[in-house]
Each structure stands twice: as C-alpha cells, then as structure tokens.
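Enquirer: quick one, what's the 3D model for this:
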Amino acid sequence: MDRRAFLRKPASALAAPAAAVPTQPAFGTAPPTGSGDETVSRYANTRLPTEPRSTAGLGPYTGPWGYAQAAHLLRRTLFGPTRPEILAAAGQSLTQVLNTLLTAPTAPAPPLNVSATDTSVPLGQTWVTQAFDQNFEGVRRASLRAWWLGRLLGQGPSLVEKMTLFWHNHFVVELGDINDARYGYQYCALLRRHALGNIQRLAEDVTVNPAMLRYLNGNQSTATAPNENYGRELLELFTVGKGPQIGPGNYTTYTEDDVQAAARVLTGWRDNATTQAGYFTASRHDTTTKTFSSAFQNATISNQTDQEYKALIALVLRQQETARFLCRKLYRWFVYYVIDATTETQVIEPMAQLLLQSNYEVAPVLRALLSSQHFFDSVNMGCLIKSPLDFTVGTARQLQVAFPPATNPTAQYAMWNYLNGVTNVQQQLLGDPPNVAGWPAYWQTPQFYEMWINAVTLPRRNQLTDLLISNNGYTTGGVTIRIDPVALVLTLPAATAADPNLLIAELARLLTPIQLTPTQLTYLNDTLLPGLPDFEWTIEWNEYLAAPTNAAKRAAVQTKLQSLLRTLMGLAEYHLS
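Expert: Now for the predicted structure:
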C-alpha cells in the first residue's frame, strides 16, 4: 500500500449514491470499504474562514458553570456524554470534573474469541497470547476492532478513550496492513497505557513497537540499507512537522539529511512474532556517528546500540517547534480547526511552553486547555462536526441503546462489529486510518472537519438513526438493538416528561450543542403533536403511566416520541459537538 498517497492531489470528488446502512457481514469479514465514496463535499471550504475568532487566551475560565458548560466539556472529551454524566459534572466544580477526566481507569481485559473459526482458544477466551495463524487472522482482527469499539461504548468518565484514539490518529498504524491482530492489540494497549502520560515515553515505545516496526518497515532497516520510512514520518508527521520549505525536501524544521541520519539511528530493530516484541540486532545497526543539520543545532548522535533511538527521540523533542506541532494537533482535536494568529499567540504558544516545562507530560497541557477561557468561549461551542465514531457511538450512548451483556460475548461482539461497519461506510474505520497521516479531517486544509459530511456520508448517518429509532431496530443472531424512546423519557423528571415543551427542551439540550430557535422548537412540537394542543401529550403520557402494560397506550406515546427523536436527529445541529 502507498502510505504517502495523501501527498498527491485527490481525484475530483465523486457524487456516488448512498448505499443503505450495511447488514452484518460474517464475523471476521472486513467491513465494506465504500470504495469510490465522495470524501469532500462540493460545498466544503475552498479557503479557510477569515472572519475574526476568539481573542480569549489560555487563562483559567471563571465564568458560569452549569449544564451548558459541562455538556460542552464532556462532548469534546467523551464519545456522546449521557444525561446522567452531564448532570453529575454540572453538580461538581470544573476542577473536580477535570480531575476525573484526567484519571486513567484500570486497563481493560483483552479481546475475546467469538468465532468458531478460531480453534486456538475456546469461545469467550482471549486469543492475544496465541501463535499467529493466517487462517485465524480475519476473525481475530474483527474481534480486536469490535473490542475497541466496545471500549468507546463502555467508557467511564475519563479522557483515556478519546486520547487513545487521538494517539492512534497521530502515531498511525493500519491494522489491515500489519496483518497480525496480536500486534494490533499490543499497539492499542500501548496507546491506552500512555494516553494521559508522557509523550516522550510514548514516542520511544511506539518507535520499537512491533506493529510500528512492521507498518513503516523499521524491521527491514540495516546498516547497509537504512529504511527511511519511519525516520521520515517521525519528523514530518509525529514530532517536529514541516516548517516553511527552503529547498527540495528541506524545511526549516528538518532536511533530507536529517531523515537519512534518523534512519541510520534506527537501524538494527526487528520484530519477533513469538514474543510479540521489538528486539535489537547489533550486527544490523549502523555504528557510525550521525550528524544532523542546523535545524537540530548540528547535533550528533554516536553509537549507543539499543538505546540510540531514545537519543533521537530526545533530540527531536527538544525542539520548540515539536511542542507547537503537537499542541496544534491537540487543539484541532478538542477545539476547532482554524488556528489564526491570535490563537497561535495566546493559546498554542503557551500550551507549547507548558508542554516543554512539564517534560512532555500531556495531562497538564490538557488541563490548561480544557479549563481555559478560550475553550469555553461561545464561538468554540458547537463548532466541531462530529466524526463518524463520535456520531455513531454518541447516538448509542446518549439515546441509551441497550447492547447484549458480557455474559453473551458472541452477540455483544457482533453488535460492536456492526457499528464498526456503520462507521466505516461513514469513512472512519477504527484501526485503519486511510494512510500514515491519519484521517484527513484533522489535517486536510481548508476542509478539515467538513470532510466528514458529504453526499455519501450524510445519508448514511440518517439511515443509521432512522433504523435505530424504528420499531425493528437492527437484528443479528436473534438479538436486536434499538432506541427505546419510552424508556428514555421515563428517566426524565416526571414533570418534564409530562410537559411537551419541557420534554422537547430537555431532549434538545442533550442532543444538540447549540440552542435551538423558537421556530425550531415549534416545529418539534408540531412533530410530537401534529395539529393537537399541548395538553393532549400530557393526557396520553399519564394514561400510559397508569397502564404501562397496555400495548395501545404505549404505542400511542411511542409513535409520537419516535417522530420527535427522528426529527431531532435529522437536524443539522445534531451533527455538531
């Protein structure tokens, strides 16, 4: 696979018709790729917006704290915060909420075998320590993707899952390319372990991780034939980034000579399929002294055998531009894609200095950003288009879709696998960014997040929500998932559930980050009660409460709630965070 195809200008956007939400493929079969799908809407930006944005800086936020602010924080740090999670956060202080978000939970148990195809272990037990077998690779990889999706659905009030995905989009590995699900699991575990920790330790560990060694050909790099793939991506995409170009292949931040020097530093590493670890072979290592350009202060790295790669990581992380590059990526992940001169000065630069002062501990930087005046500025609320994972997982979580329990792992993984297929046709497959640069929505200027919405993906989003709110829902293996609107409304305060306008307002503030207009609220009222006065809802709801087992009375309120939620999820605001 050409992992650097992103450097070439994309073909003209296609306007292919949207396919239906996919049915469940056989477990272990790769979800449909959506080849030929439109990836850039014809209505997307052709230039970056020039309108002035926030002048707020990284100073601590001291404004009001309540439901709206808590919801904004959790929408950006979790995948679809639920109403109880938002209410709990609103009842605490901002500091208390951030303390919880920045606390890593216990590492999850590994993925399980849920396919009779994999005879290496019994159903319901893990395969991650078994020997590699190409015959089992498909179902193991499906198990890994499903397990990962399950971690997003079952996330606690911690930033770990959002940051694990951030690092996956940064230190990219494509599970389909490395062709060893066990390596993929070790890679996922590494990202999760360091998600809120030290970036230097993460960069060191991922450099000699077997999945990365295989993905970027580090396992083939020898003194006589240094492979430049990882050295190039380390500089261009993982650390210092491209500065202004000063010559063919040369930038203010690194040169072609630096790429070659980095490649020589990294020679000698291989991957061991038995131990599932990277290991060093001294006879394959370049022992000469490596000299870097003036971009790195003409530094030299002498032979340090199996510790030499750490010297390279330390060198590139000493560069202030590395800290700025990383902070810009964090900003675009959590806040917005436009970084104007004011934001660069008042937000990115102080973030970068804090990152350097904290020796690349990421938690202090996240705390500063997520508790800043800038983060809570009104212009930064509801301005981010949800990724397919945010949209799909958020729909399931916020609308309380019930999934099979852990006691039925085969059914549980099948549903998680289905959601991976759904996000894939929305152009985001967990575990497989399209290339080494990650998903274009986080780097492709000037479209950025707008790439998530196009003539192919928008109908697929709507098809998913329409399916889940329908009576049938989605069924596989005799198990069904669906949105139960009656059960959802029963979790609301009694007075809110019985009043149509309070009910609509409560659902709207959960599902949309922007306050709806009076006209929109009136339209939603007409959807719930077409041509009927408000008191009709109160009567029907109370009649249902008085006889909850009466099928006709339940159907009367359920049909109305389904129409309301279908319309709410069809609003443009529902796609924002």
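Enquirer: rest of the way, CA atoms for contacts and neighbours
Expert: Noted.
Enquirer: residue 231 and residue 432, how far apart?
Expert: Taking C-alpha to C-alpha, to the nearest Å as the measure, residue 231 falls 21 Å from residue 432.
Enquirer: over to residue 300?
Expert: Distance of residue 300 to residue 432, computed by C-alpha to C-alpha: 36 Å.
Enquirer: more neighbours: these two, which one.
Expert: residue 432 (20 against 15; other C-alpha atoms under 10 Å).
Enquirer: that one is in contact with residue 169, isn't it?
Expert: No: when contacts are counted by C-alpha atoms under 8 Å, residue 432 is not listed as touching residue 169 (9.2 Å).
Enquirer: spatially nearest residue to residue 553, not counting backbone neighbours?
Expert: In space, and not counting its chain neighbours, residue 553 is closest to residue 544: 5.2 Å by C-alpha to C-alpha, 6 or more residues apart in numbering.
Enquirer: so the one you found sits right up against residue 557, yeah?
Expert: Yes: taking C-alpha under 8 Å as the definition, residue 544 is a contact partner of residue 557 at 7.5 Å.
Enquirer: tell me how far the strand or helix carrying residue 364 lies from the chain's centre.
Expert: Secondary structure assigned from DSSP states H and E places residue 364 in helix 362-370. Relative to the centre of its chain, helix 362-370 is centred 18 Å away, using C-alpha atoms, centre = their mean, to the nearest Å.
Enquirer: run through who's touching the next helix or strand after it.
Expert: Next helix or strand after helix 362-370 toward the C-terminus (DSSP H and E): helix 388-398. Applying C-alpha atoms under 8 Å, 6 or more residues apart in numbering, the contact partners of helix 388-398 are 79-83, 152-153, 419, 422-423, 426-428, 452, 461, 465, 483, 510-511, 575.
Enquirer: which of those are buried, as a PyMOL select command?
Expert: The buried residues among the contacts of helix 388-398 can be selected in PyMOL (16 or more other C-alpha atoms under 10 Å) with this line:
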select buried, resi 79+80+81+82+83+152+153+419+422+423+426+427+428+452+461+465+483+510+511+575
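Enquirer: in helices only, show me the contacts of helix 388-398.
Expert: 83, 152, 153, 419, 422, 423, 461, 465, 510, 511 (DSSP state H).
Enquirer: how close does the fifth one sit to residue 67?
Expert: So that's residue 422. Look at residue 422 and residue 67: by C-alpha to C-alpha, they are 31 Å apart.
Enquirer: please generate a structure for the following sequence too, so the two can be compared:
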Amino acid sequence: MYRYHALLQKHALGNFKTFVYEMGLTPAMLIFLNNIQNTRFQPNENYARELLELFTLGVDNGYNQSDIVNVARAISGWNGIDQTNLCGEVAFIQPYWDSGQKTIFSKTGAWGYADVINLLFDERPVQISEYISRKLYSNFVNPEVSEDMIKLLGKVFRDNNFELAPLMKAMLSCEHFFDDASVGTIIPGHIEYLLTFVNEIGYSEQLELYTAIGYSAAEYNQQMFSPTDVAGWPGNRLWVNSGSFQYRAESILNIMSYYYAKNGNKLEELRTLAKELINPGENSPTIICNAIIDHFLPNGLQKTVDYEDALVVFKAEIPENYFQSGQWNLDWEYAPAQVLYLINYLANLPEFQLK
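Expert: Purely as a prediction, here's the structure:
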C-alpha cells in the first residue's frame, strides 16, 4: 500500500498516461483487481474492465465487451510478485502472456500491456480527456457539471499531452471555480472533512491526530484503503443523512478534545488563528466572530439572526460592559476558550458540512 500511495503522490500533477501505465503494474492494483491471476491459460477480465470503465473512459463510453476480452488477453502475464516483498518490482512472465492477435478499438495486433495504454490514449483521447475532466470538476469545482466547460477542459488536457498540472491550473483559474454558485457546494468524505478542519484550525501538532482521524473514519464506514467497492465511496450528498450528520459533528468535537487533552498549552493557537483573520488592533466581538464564521463556513450563515446567535455563544459569560467599554480584546485571558466555544457551536450546524 505504501508503493500505491507513493504513486498517487508522484503523479497527482504529472502525466496521466504514465500514471495509468504505472498504476496497473503496482502490486496493490494487480492483487486488488485480480490481474495477478490473469494468464493465457485462465483469463481474468476484472482489471481490463475497470481500466476502461472506471479509470479512463467511463461506463459504456467507447468500448464493448469484445474490447474488454482482448484487453484482458493483452495485459496477461504480469504475474510475478514476490509475496514476501510486495513493495518490490513486478515481473512479467512471458509464458503466461497471451501472444496471439487481438482486436482492440478496431485495431488488430499481438498487443501487450504497453500497447493497450497506447491504444487507449491514441484511439480514445476525447473520451479519456472529458471523463477525467468531469471527475476532477465535480470534485474540485461543483458536483453540478457544466458540459460546455468539460469540453473546454478536455481540450486543454489533450493539448497538453494529458499532463494534469495544466488541466488543474485551467480548472482552478476558470470563472466557474470562483462563481458564487460553486462556493460551498461539495460535501467532503469523512477523512477529508476532518483533515480539512485540522488544516483550517491550524493545529501545529497534526501527526498525532492522524490515527484518531483514521479510527473515526473507520467507524463512519470510510476505512483507509478499504472502499466499499472498486469505484470507491459514492461521495457528496451520500455522506450526510440524519444519523451521520450528528456523528460528523461529534467527530469534530472529539478531535478537538483529543488534541487539547494532549496539548493543553496549544489552546493559544486559537487566539493566533482569530488574530490572523482580522485587521491588527480590531477588538469588535461582532467583527471577530463573523470572521471566524466565514473562515470555517464558505457561505457563511443564512440569516442575520444566525450570526447574532453565534455572537452570543462567542461572548460566553463575559459581562456586556466589557465589550462596550473596549476592555475586552483578543488578548483577554479567556479569548482562546471563546473561540473554542464558537467552533464547537459551528460544528453542529448543517453549513459546517459544506466546503
């Protein structure tokens, strides 16, 4: 799994074609999708099907069952894995490879593994570029996909020889990304939800939280490296229902409790966070409270009364005259606790689920 994860990081902004080629030869993928068992004697179509359906083209998008059968034949023979060293290289075993003629995308030859990858990107460039652009757009911009935008992004992807960095740059600098309609539209998975919070709150000792986040996600049916099926977790709105909403809110509170139980002195980080969100010298509790709200909630709160309710929480039990006289500011002894109370309150709001 280390090698698999390292490959994800290596190619996150690299060449997608190279990524597809190398991913199919990782021990994790060979074992997970059974290509380790795919030989000319006993063909296994599992990885061939997912290579087309999930990883490059999309469901029923430019291929048929005959293509799957022949892709499986072409990518056979990669069966040499040292079970005592799964991070090692995978060996190609020539006698296990189907060396016969195969027709893939109407092209016939004695195709092998590398040929399949070349055929995919040579014969189905539009389908691949638009399928991947759609996937990325729905995850980084808006689940409601603009097909016109997908065609433009697909062209950018093809024009840059399937390099992911130019595609991501075009996507994250387009008007759609900055449009108000795209702000706060994505409901992240539980792991992303908690990691995003940890980054937003600015915890300095994050490493010790990762185990707690992993346990929390596993209880939420998102165990790392163990998705519900080969397509991964469904995502977006399916992450939240009446039961899971409360669990996600409690998870935030548990993460904070765990962190401050181990790092009581780190409560001061909340004072630093609040100061970073406002102009120097600002001591209006309303402005400070609103700045914290807008930091954690991309669309803020819906009504003025919602901000007023949050302000009551932020002010805690400090007498009102302290605020009116200007005695109170973020250097006040209990200011970090006030920020903590407010974050606890926000974590229980539906708006906190959106990113």
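Enquirer: TM-score of the superposition?
Expert: Here the TM-score for the pair of chains, by TM-score structural alignment, normalised by the length of structure 2, is 0.88; 346 aligned residues with a C-alpha RMSD of 2.5 Å.
Enquirer: before we move on, back to that, distance to residue 273 of structure 1 added to the ones in helices among the contacts of helix 388-398 of structure 1, as TSV?
Expert: Output for those, formatted as TSV (distance: C-alpha to C-alpha, whole Å):
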residue	distance to residue 273 of structure 1
83	45
152	28
153	31
419	30
422	32
423	31
461	39
465	42
510	47
511	46
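Enquirer: residue contacts, residue 267 of structure 1?
Expert: Contact analysis of residue 267 of structure 1 by C-alpha under 8 Å, 6+ apart lists 218, 221, 222, 223, 226, 227, 284, 285, 286.
Enquirer: so what corresponds to it in structure 2?
Expert: Under the alignment (TM-score structural alignment), residue 267 of structure 1 pairs with residue 76 of structure 2.
Enquirer: ok, its match to residue 5 of structure 2 distance?
Expert: Counting by C-alpha to C-alpha - residue 76 of structure 2 and residue 5 of structure 2 are separated by 24 Å.
Enquirer: what's the answer for residue 166 of structure 2, then?
Expert: 22 Å.
Enquirer: look at the two and report which has more neighbours.
Expert: The neighbour comparison of residue 166 of structure 2 against residue 5 (other C-alpha under 10 Å) goes to residue 166, with 18 against 11.
Enquirer: surely that one touches residue 159?
Expert: No: taking C-alpha under 8 Å as the definition, residue 166 of structure 2 is not a contact partner of residue 159, at 9.5 Å.
Enquirer: straight-line length of stretch 221-239 of structure 1, end to end?
Expert: Start-to-end, stretch 221-239 of structure 1 (C-alpha to C-alpha) is 21 Å.
Enquirer: same question for stretch 491-500 of structure 1.
Expert: The first and last residues of stretch 491-500 of structure 1 sit 15 Å apart, counting by C-alpha to C-alpha.
Enquirer: likewise for stretch 105-114 of structure 2?
Expert: Taking C-alpha to C-alpha, stretch 105-114 of structure 2 runs 15 Å from one end to the other.
Enquirer: buried stuff in it?
Expert: So stretch 105-114 of structure 2, judged by 16+ other C-alpha under 10 Å, has buried residues 105, 111, 112, 113.
Enquirer: stretch 546-566 of structure 1 now?
Expert: Buried, per 16+ other C-alpha under 10 Å, within stretch 546-566 of structure 1: 553, 554, 557, 558, 559, 560, 561, 562, 563, 564, 565, 566.
Enquirer: the fifth one falls within a helix, correct?
Expert: In this case it means residue 559 of structure 1. Yes: according to DSSP: H, G, I helix; E, B strand; the rest coil, residue 559 of structure 1 belongs to a helix.
Enquirer: could you measure from it over to residue 166 of structure 1?
Expert: For residue 559 of structure 1 relative to residue 166 of structure 1 (C-alpha to C-alpha), the value is 39 Å.
Enquirer: ditto for residue 357 of structure 1
Expert: With C-alpha to C-alpha as the criterion, residue 357 of structure 1 and residue 166 of structure 1 are 22 Å apart.
Enquirer: these two: which is more packed in?
Expert: More neighbours surround residue 166 than the other of residue 357 of structure 1 and residue 166, with 19 against 11 (other C-alpha under 10 Å).
Enquirer: element containing the residue found closest to the more buried one once you drop the neighbours it is linked to in the chain, please.
Expert: In space, and not counting its chain neighbours, residue 166 of structure 1 is closest to residue 333: 7.4 Å by C-alpha to C-alpha, 6+ apart. Per DSSP H and E: residue 333 of structure 1 is located in helix 320-334.
Enquirer: so where is stretch 15-32 of structure 2 in structure 1?
Expert: Aligned by TM-score structural alignment, stretch 15-32 of structure 2 falls on residues 198-215 of structure 1.
Enquirer: just the terminal-to-terminal distance for that stretch.
Expert: Span of stretch 198-215 of structure 1 from end to end, C-alpha to C-alpha: 23 Å.
Enquirer: repeat that for stretch 570-577 of structure 1.
Expert: So stretch 570-577 of structure 1: terminal residues 15 Å apart, C-alpha to C-alpha.
Enquirer: list the helices and strands the helix or strand where residue 192 of structure 1 lies packs on?
Expert: According to DSSP H and E, residue 192 of structure 1 maps onto helix 181-193. Using 3 or more C-alpha pairs under 8 Å, 6 or more residues apart in numbering; DSSP states H and E, the elements in contact with helix 181-193 of structure 1 are helix 134-153, helix 160-170, helix 175-178, helix 199-207, helix 210-215.
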